[in-house]
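here is my input, please return the structure:
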Amino acid sequence: GTDATGKSIYLQDIWPTREEVQQTEEERVTPSMFKALKEKMEMGNKRWNSLEAPDSVLFPWDLKSTYIRCPSFFDKLTKEPGALQPIENAHVLLFLGDAVTTDHISPAGSIARSSAAAKYLTNRGLTPREFNSYGARRGNDAVMTRGTFANIKLFNKFLGKPAPKTIHFPSGQTLDVFEAAELYQKEGVPLIILAGKKYGSGNSRDWAAKGPYLLGVKAVLAESYEKIHKDHLIGIGIAPLQFLPGENADSLGLTGRETYSLAFPEELSPGVTLTMKTSTGKVFSVIASFDNDVEVALYKHGGLLNFVARKFS
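Now for the predicted structure:
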């Protein structure tokens, strides 16, 4: 900038000295200021204090709410974890490539009018103007499950083009990912996802693991993972499987239309090699991509939520 006479002014000309800063702190920053601020925080504000809080030990879920819903993560929780169950005759929900991001998996943006989440909200009396975003409705598992893989930029090799859809086998129907997963669940069919390198890259997003879990995904088989997302998969009870170095779906001749079966050893250990069998007769090895014994323990519990629930029960 310049002064009134046109002379150039630089930051060094207006920057206060250390002595000036210290003098201002001594005059203005006092213990009473922090005490007063703490008292105001504890008192809250008028709008906060006017909210009515139910006098109950447990939260009374509002069954009509489309924002906060009792999630289904604990519906099948048992007091003790059982033996690890094999994955038998699983279909591939999605056949994905490299660099699938958490936003591809669980978008946080607006809810498209033609999406499965939009249909759910419409059936509950909401108009498109009231849909809001997936990020705003992350407290509703029904919306977030329907929003899983609902990104229009998701490239599914089954379709050969970007679309939030997949193919149901063996019917051959092209459906929204949620609708296909729902049909598989009705048929009692477990699901896996095939992917390439850097699966789950991008921002840390817990629903990118919780959503696939609620769709019925038992395992992801990828060339490599983003570390935080892999932690989230383990934390929700999805097995992170990895191709052997130098191998991938293409090199093994996998189409994604076959079914997959895999058994876990009773003494599962980090990085152990497992045998994957397909309905076409192809057999190949995969790595159980657990990095340590803690991750194995969490997976045996069905994830972190189950582990914590059992610990405090």
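
going forward, measure contacts between C-alpha atoms and count neighbours the same way
Noted.

what residues sit buried inside the helix ranked longest in the chain?
In the chain, assigned by DSSP state H, the helix with the most residues is helix 31-43. Applying a neighbour-count criterion of 16 or more other Cα atoms under 10 Å, helix 31-43 contains no buried positions.

now the element after it, going C-ward?
Read in the C-terminal direction, the helix or strand following helix 31-43 is helix 46-49, with elements assigned using DSSP states H and E.

and the contacts of that next one?
Contacts with helix 46-49, where a contact means Cα atoms under 8 Å, 6 or more residues apart in numbering, come from no residue at all.

run the last query once more with 10 Å
When contacts are defined by Cα atoms under 10 Å, 6 or more residues apart in numbering, helix 46-49 is touched by residues Met43.

now do the buried residues in stretch 178-194.
In stretch 178-194, the ones that count as buried by 16+ other Cα under 10 Å are 178-182, 184, 189-194.

strands along the stretch 201-313 of the chain, start to end?
The residue ranges that make up the strands of the stretch 201-313 of the chain, judged by DSSP state E, counting those that start in this stretch, are 217-222, 239-243, 260-262, 273-278, 283-288.

give me the angle between the fourth one and strand 239-243.
Compare the direction of strand 273-278 with that of strand 239-243 by axes from the mean of the first three to the mean of the last three Cα atoms, to 10 degrees and you get 90 degrees.

elements contacting strand 273-278?
strand 87-95, strand 239-243, strand 260-262, strand 283-288 (3 or more Cα pairs under 10 Å, 6 or more residues apart in numbering; DSSP states H and E).

sequence B follows; please return its structure for comparison with A:
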Amino acid sequence: MLGQMLEKVYGITAGEYMRIESYDAFRGNGFYYIVANSRGKEEEEAAELQKIAAHLTAYGDRNVPAILPTKSGSIIADWEGGKYCLLALGPPARQGQMRLGRKLAKFHERGRMVPFQVEKTARIGQWKNMWETRLDQMERVWSERIFQPASDEFERIFIESFPYFVGLSENAIQYLVDTELDEDAEMIDGGTVCHERFSEGSWGRQYVLKNPMDWVFDHRSRDLAEWARGRFFHNSRTCGPEIAQFFSDYRSIAPLSKFSWRLLYARLLFPLHYLETIETYYSSNRESIQKALEDRLIAILKQTSDYEQFTASFFATAGSPFASALPKPEWQANR
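Presented below is the predicted three-dimensional model:
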């Protein structure tokens, strides 16, 4: 089916079918053609990401694929009700003993050099408005449900837990505002190529593949915070040494300013993990997905105290040279 898409939409003869990481792929003409979901990107966003990918490749990143246009010149292909992008890469590199902190820092340094104004995928400086909008939308959902019986267990847990996470969100937004007022941004704080949600597996487990459809243009602290959040929820008991090593490796390539550390911290404080679980539950109609999200919500609530402790000690854990000089929210001051 996807082989037909390559031939009809792209004019490429599909070769041997294979799977590369979680992607459908075809080998032929000396390339690996990787079929990627467009992730809801509009045509203009995808075109901008195509230019960013070409820039990173030109600056020496061999694991960034090219985004190929269709025969009609568009970046996003419509095929049997789905929207796709076609990525082309030489033989993908196998994951080795990769020091991910160093690799991410080098990726960010290349991303800083994008030689044109990024507009459609830019998120830098927009966190406050985006967080407030997200919180307002969820507050409306919560308000609609609070005065009627919960329809299921997930909804009951959501109704009971939401006020606590509103408090965390408001603290994070205030910390972000204070950061932007108190600290001067430095050269290192310019926008760069980041990911929607960077994690340990974002670039693959077996092969290295950096999918441009995962990218946004933002402050580097976005990726650092989301990686650290992910490691906490992967294993809250053992993530400390891993986080220390990662940040040490990262800072050996790109030292972080006080502004960077505080922006990173604001993002860790903002409970995206909770909000996304609620949003995904109410936007899904598959029972198996909803059950998994219910389990995830229960796990998040069980770890609220651990997560508070994680954020309270984060600067020290990550080895920030400014640890003693960086402020924390009032509720953390005595932890």
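
got a TM-score for the two of them?
For this chain pair, the superposition-based TM-score is 0.26 by TM-score structural alignment, normalised by the length of the first structure; 136 aligned residues with a Cα RMSD of 6.6 Å.

possible to save the strands of the stretch 201-313 of the first structure as a markdown table with distance to Val92 of the first structure?
A markdown table is the format used below for these (distance: least, Cα to Cα, whole Å):
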| stretch | distance to Val92 of the first structure |
| --- | --- |
| strand 217-222 | 9 |
| strand 239-243 | 14 |
| strand 260-262 | 8 |
| strand 273-278 | 11 |
| strand 283-288 | 16 |
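
so which of those gets nearest Arg28 of the first structure?
Proximity to Arg28 of the first structure (Cα to Cα) singles out strand 239-243 among the strands of the stretch 201-313 of the first structure, at 55.3 Å.

quick check: buried residues in the closest one?
Within strand 239-243 of the first structure, the residues scored as buried using 16+ other Cα under 10 Å are 239-243.

name the helices or strands packed onto that strand?
strand 191-194, strand 217-222, helix 227-236, strand 273-278, strand 283-288, helix 293-300.

buried stuff in the last one?
Residues 295-300 are the ones in helix 293-300 of the first structure that count as buried (16+ other Cα under 10 Å).

output the contacting helices and strands for the host helix or strand of Gly101 of the second structure.
Assigned by DSSP H and E, Gly101 of the second structure belongs to helix 100-111. Counting by 3+ Cα pairs under 10 Å, 6+ apart, the packing neighbours recorded for helix 100-111 of the second structure are helix 43-58, strand 192-195, helix 221-234, helix 239-251.

deepest-packed of those, please.
Highest mean neighbour count of these: strand 192-195, a mean of 24 (counted as mean count of other Cα atoms under 10 Å).

residues of the longest helix seen in the second structure that come out buried?
Secondary structure assigned by DSSP H gives helix 153-182 as the longest helix of the second structure. Using 16+ other Cα under 10 Å as the test for burial, helix 153-182 of the second structure gives 154-155, 158-159, 162, 165-166, 168-173, 175-176, 179.

stretch 288-306 of the second structure now?
Taking 16+ other Cα under 10 Å as the neighbour-count basis, stretch 288-306 of the second structure is seen to contain the buried residues 290, 293-294, 297, 300.

which outside residues touch that stretch?
Looking at stretch 288-306 of the second structure with Cα under 10 Å, 6+ apart, the contacting residues turn out to be 153-155, 157-158, 161, 164-165, 232-233, 236-237, 273-278, 280-284, 287, 307, 309-310, 312.

distance to Ala142 of the first structure added to the buried residues of strand 239-243 of the first structure, as TSV?
What follows is these, written out as TSV (distance: Cα to Cα, whole Å):
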residue	distance to Ala142 of the first structure
Ala239	23
Pro240	24
Leu241	27
Gln242	30
Phe243	32
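
any idea how many residues pack against Gly235 of the first structure?
By the criterion of other Cα atoms under 10 Å, Gly235 of the first structure has 23 neighbours.

return the distance of it relative to Leu214 of the first structure.
Here the distance between Gly235 of the first structure and Leu214 of the first structure works out to 13 Å (Cα to Cα, to the nearest Å).

just Thr24 of the first structure next, same as before
Following Cα to Cα, the distance that separates Thr24 of the first structure from Leu214 of the first structure is 57 Å.

could you do Tyr120 of the first structure as well?
16 Å.

out of the two, which sits in the busier spot?
More neighbours sit around Leu214 than around the other of Tyr120 of the first structure and Leu214, counting by other Cα under 10 Å; the figures are 23 against 15.

for the nearest residue to the more buried one once chain neighbours are set aside, what are its contacts?
Spatial nearest neighbour of Leu214 of the first structure, chain neighbours left out: Thr145 (6.3 Å); criterion: Cα to Cα, 6 or more residues apart in numbering. When contacts are counted by Cα under 10 Å, 6+ apart, Thr145 of the first structure touches 106, 116-117, 138, 177-178, 207-208, 210-215.
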